[in-house]
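> Need coordinates for the below:
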Amino acid sequence: MDRFVVVSGCSGGGKSTLVAELARRGHATVTEPGRRIVARESASGGAALPWVDLAAFARAAIAMALADRAALMTGEDPAFGAGPVFFDRGLIDAAAALEHATGEKVLAPLAAVHRYNPLVFMTPPWPEIYAQDPERRHGFQDALAEYERLLAAYPAQGYEVVPVPRTSVTARADFILERLGL
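Okay, the predicted model is just below:
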């Protein structure tokens, strides 16, 4: 769906800050499934955490990404209106993670049915702003490896990857909106 726009890229590359800036400007946004899952699993003592069970985490992220899309498609959440919806990561990210963890071929079948805008905005590795936190325990080298997988996964599913420049968050948001013609 053309109005569903993914902001993906390197973990710790400023995706969530960028999506928050788009929300501040009045655009509809969807929070990253991974962070929501980590918060839920940590609060409940669950094991679907990327550092405990990556496959379970990726499956939960796929389910959450599908539920997010379904809620938007059916109009269950009237706050989203008819304009663009910016996703902090999406289904492709989760499916790529599951394929990496298990070798299970889920990416192409899911991507064929559940489409996003053909432009995917990728935040590049940015060591100067990368930081670990309770929800991001992996190191920068793991973030780089994930980024490389995503750089391959999105084009393989027919998406055009648009690198987001390393600049201020306001300039990054302007860049995305201008590239979308908004």
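> drop to CA atoms for contacts and neighbour counts, all remaining ones
OK.
> Would you indicate which residues of the longest helix belonging to the chain are buried?
The longest helix of the chain (DSSP state H) is helix 54-73. For helix 54-73, the neighbour count (16 or more other C-alpha atoms under 10 Å) marks 54-62, 64-66, 68-69, 72 as buried.
> packing partners for that helix?
Where contact means 3 or more C-alpha pairs under 8 Å, 6 or more residues apart in numbering; DSSP states H and E, helix 54-73 is packed against helix 33-44, helix 91-102.
> Between those helices, which one is closest to residue 5.
Nearest to residue 5, of all the helices and strands packed on helix 54-73, is helix 91-102, at 11.6 Å by C-alpha to C-alpha.
> Any idea how far the following helix or strand past that closest one is from the middle of the chain?
Once the chain leaves helix 91-102, the next helix or strand it forms, by DSSP states H and E, is helix 107-113. Here helix 107-113 is found 16 Å from its chain centre; the criterion is C-alpha atoms, centre = their mean, to the nearest Å.
> Could you also give me the structure for this next sequence, so I can compare it with the first?
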Amino acid sequence: MNTKRIVITGGPGTGKSSIINELIQRGFTCLEEISRDIILDAQKQGVDQLFLTNPLLFSERLLEGRKQQYTDALNETANPVFFDRGVPDIVAYMDFKGEDYPQHFTDACKDCVYDYVFILKPWQDIYTSDNERYEDFGQAMQIHEHLLNTYQKYDYKLLDVPFDTVENRTNYILKTLTIL
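Here you go, the predicted model:
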């Protein structure tokens, strides 16, 4: 079976996780965002914001986890498999921070190819920050631009998800997939 790998991406606070949770409730296979786990593990070790204090170490851990998710999806019998962010998100965030990264980050973007990428624009009405999300709305807008640029650099056609309720946004994604 040729499992379709579908990324749902966007800047912080755009509703990605809410859509992923809705897809899970509807019985779809979803690989959830792992950055919060990395952040919480670092906080347990006394590092408040690992991405801010050591962006490369944070991103290396994230890359390892996302590559594993990609490999796991190749062995999935469910179709499709949704990802809460993809490997190119890591490069986009590093570019946002103005950080250098090793060649294997770029190689991973080329090796881990997704079938479809849905992108959610920053939406001020739903944006909130919390202990793991340090960015303000202006930074979320900048991150969005980096995500657009990075995914386009790797030849993805980005599918915009309109502002709406979680249920309607999820329906939009599923309907779009039936016509692609």
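> what's the TM-score here?
After superposition, the two chains reach a TM-score (TM-score structural alignment, normalised by the length of the second structure) of 0.88; 176 aligned residues with a C-alpha RMSD of 2.0 Å.
> ok so, going back, would you turn the helices and strands packed on helix 54-73 of the first structure into a markdown table with distance to residue 84 of the first structure and mean neighbour count?
Formatted as a markdown table, these follow (distance: least, C-alpha to C-alpha, whole Å; neighbours: other C-alpha atoms under 10 Å):
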| stretch | distance to residue 84 of the first structure | mean neighbour count |
| --- | --- | --- |
| helix 33-44 | 18 | 17 |
| helix 91-102 | 17 | 22 |
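> how about those helices in JSON lines, adding distance to residue 157 of the first structure?
Shown next, in JSON lines, are those (distance: least, C-alpha to C-alpha, whole Å):
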{"stretch": "helix 33-44", "distance to residue 157 of the first structure": "20"}
{"stretch": "helix 91-102", "distance to residue 157 of the first structure": "9"}
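> So for residue 4 of the first structure, which of the ones you listed sits nearest?
The nearest among those, by C-alpha to C-alpha, is helix 91-102 at 11.4 Å.
> which residues touch the closest one?
With contacts defined as C-alpha atoms under 8 Å, 6 or more residues apart in numbering, helix 91-102 of the first structure is touched by 8, 54-55, 58-59, 61-62, 65-66, 104-107, 110-111, 149-150, 153-154.
> Centroid-nearest residue for the first structure?
Note on the first structure: the residue nearest the mean C-alpha position is residue 89, at 0.6 Å, using C-alpha atoms, centre = their mean.
> ok, now which ones touch the corresponding residue of the second structure for that one?
Counting by TM-score structural alignment, residue 89 of the first structure lines up with residue 85 in the second structure. Contact analysis of residue 85 of the second structure by C-alpha under 8 Å, 6+ apart lists 7-10, 33.
> State the distance from the closest residue to residue 85 of the second structure other than its chain neighbours to residue 45 of the second structure.
Excluding the flanking residues, the one nearest residue 85 of the second structure by C-alpha to C-alpha, 6 or more residues apart in numbering is residue 9, at 4.8 Å. Noted for residue 9 of the second structure: a distance of 28 Å to residue 45 of the second structure, by C-alpha to C-alpha, to the nearest Å.
> try residue 174 of the second structure
Noted for residue 174 of the second structure: a distance of 40 Å to residue 45 of the second structure, by C-alpha to C-alpha.
> just residue 81 of the second structure next, same as before
Counting by C-alpha to C-alpha, the gap from residue 81 of the second structure to residue 45 of the second structure is 33 Å.
> Let me know the outermost residue of the second structure.
residue 46 (25.5 Å).
> I'd like to know how many residues surround residue 1 of the first structure.
Residues lying near residue 1 of the first structure (other C-alpha atoms under 10 Å) number 12.
> quick revisit: ok, the residue nearest to residue 85 of the second structure - contacts?
For residue 9 of the second structure, the contact set (C-alpha under 8 Å, 6+ apart) comprises 16, 84-86, 89, 117-120.
> what's the counterpart of residue 148 of the second structure in the first structure?
Residue correspondence to the first structure (TM-score structural alignment): residue 148 of the second structure is matched to residue 151.
> before we move on, back to that, now render the contacts of residue 85 of the second structure as a markdown table, adding secondary structure and distance to residue 156 of the second structure.
Shown next, in a markdown table, are those (DSSP: H, G, I helix; E, B strand; the rest coil; distance: C-alpha to C-alpha, whole Å):
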| residue | secondary structure | distance to residue 156 of the second structure |
| --- | --- | --- |
| 7 | strand | 11 |
| 8 | strand | 13 |
| 9 | strand | 12 |
| 10 | strand | 14 |
| 33 | coil | 20 |
